[in-house]
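[1] output the structure for:
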Amino acid sequence: MKLKEIKEILSAQVIIKGSEELEILKGCGADLMSDVLAFSKEKTVLLTGLTNPQVIRTAEMIDLSLIIFVRGKQPPQETIDLAKEKNIPLMTTSKPLYQACGLLYSAGLRAEKLSKLE
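    So this is what the prediction gives:
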């Protein structure tokens, strides 16, 4: 799924622009960065309610492609500056986490397999 499709599906506003043709293969919705580290991979969008710089650091460690803040949350300038430095696109949507994940799943974006738990 392309970044521009995700933006449309979630009626998201861009904070830091990324390539609209960026291909996103998986989705992850979480507020626990330890879960994100354990189960996410590259070409993944992270949907989260956390807006602190640790989210950017986590995304950089595992090469996440996009971060979307849910519930209309706006990150502090420190988070935005770090995302710019690391070249990580940011968006925000007014939708709650559960609904945003459901909309993307219904549109064909799938979750990362949690093989460690299966």
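[2] only C-alpha atoms from now on, for both contacts and neighbour counts.
    Noted.
[3] test my guess that G49 contacts K95.
    No. G49 is not in contact with K95 according to CA atoms under 8 Å; the separation is 10.6 Å.
[4] what's the helix or strand harbouring L82 packed up against?
    Using DSSP states H and E, L82 maps to helix 77-86. With contacts taken as 3 or more CA pairs under 8 Å, 6 or more residues apart in numbering; DSSP states H and E, helix 77-86 sits against strand 13-16, helix 53-62.
[5] what about 7 Å?
    Here helix 77-86 touches helix 53-62, going by 3 or more CA pairs under 7 Å, 6 or more residues apart in numbering; DSSP states H and E.
[6] please give the structure of this sequence too, so both can be compared:
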Amino acid sequence: MNVLEIKEAVNAEILTKKGNLDVQYQYAFASDLMSDVLAYASDETLLITGLNNPQVIRTAEMMDISAILFVRGKKPSKETIELADENNMTVIATDYIMFKACGLLYENGMRGLE
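    Prediction:
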């Protein structure tokens, strides 16, 4: 799924101006623990989180993750969005809880990391 398909599936809003909307994501990883992201995620992964701080962007940067979906209606600060733009990341946000967002993405062909 690309970012526009993800956006459609979870009724999300794209918050960043930069980032590649055509990247295909086959896997998603959902966590509010950035230590788990460091341990399990990869560069082909959509990160799904409700943790709303710049550390999410820094963690994604270290793992070469280029798209982050914030759940539960969380909207990152202007500074966090600017940091994502500086790193050419796409940040999107949905009002759905994490479980619902993951279920909708799975229903639309996204798979979790094994």
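[7] now the common contact residues for G49 and K95 of the first structure.
    Common neighbours of G49 of the first structure and K95, using CA atoms under 7 Å, 6 or more residues apart in numbering, are V70, R71.
[8] of these two, which one has the most company?
    G49 (22 against 18; other CA atoms under 10 Å).
[9] relative to G102 of the first structure, how far out is the more buried one?
    16 Å (CA to CA, to the nearest Å).
[10] before we move on, what about A12 of the first structure?
    15 Å.
[11] and if you look at E112 of the first structure?
    Between E112 of the first structure and G102 of the first structure the computed distance is 14 Å (CA to CA).
[12] how about the strands in the second structure?
    Counting by DSSP state E, the second structure has strands at residues 13-14, 27-30, 45-49, 67-70, 90-93, 111-112.
[13] now find how far off-centre the fifth one is within its chain.
    Think strand 90-93 of the second structure. The chain centre lies 6 Å from the centre of strand 90-93 of the second structure; the measure is CA atoms, centre = their mean, to the nearest Å.
[14] got it, and the first one?
    With CA atoms, centre = their mean as the basis, the distance from the averaged C-alpha position of strand 13-14 of the second structure to the chain average is 11 Å.
[15] ok, average deviation of that strand from the first structure?
    Taking mean CA distance after the TM-score superposition for the first structure, the mean distance separating strand 13-14 of the second structure from the aligned residues in the first structure is 0.5 Å.
[16] repeat for the fourth one
    Superposing on the first structure and averaging over aligned pairs (mean CA distance after the TM-score superposition for the first structure), strand 67-70 of the second structure comes out at 0.6 Å.
[17] what's that strand packed up against?
    For strand 67-70 of the second structure, the elements it packs on are strand 45-49, strand 90-93, judged by 3+ CA pairs under 7 Å, 6+ apart.
[18] could these go into a markdown table alongside distance to S66 of the second structure?
    What follows is those, written out as a markdown table (distance: least, CA to CA, whole Å):
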| stretch | distance to S66 of the second structure |
| --- | --- |
| strand 45-49 | 7 |
| strand 90-93 | 6 |
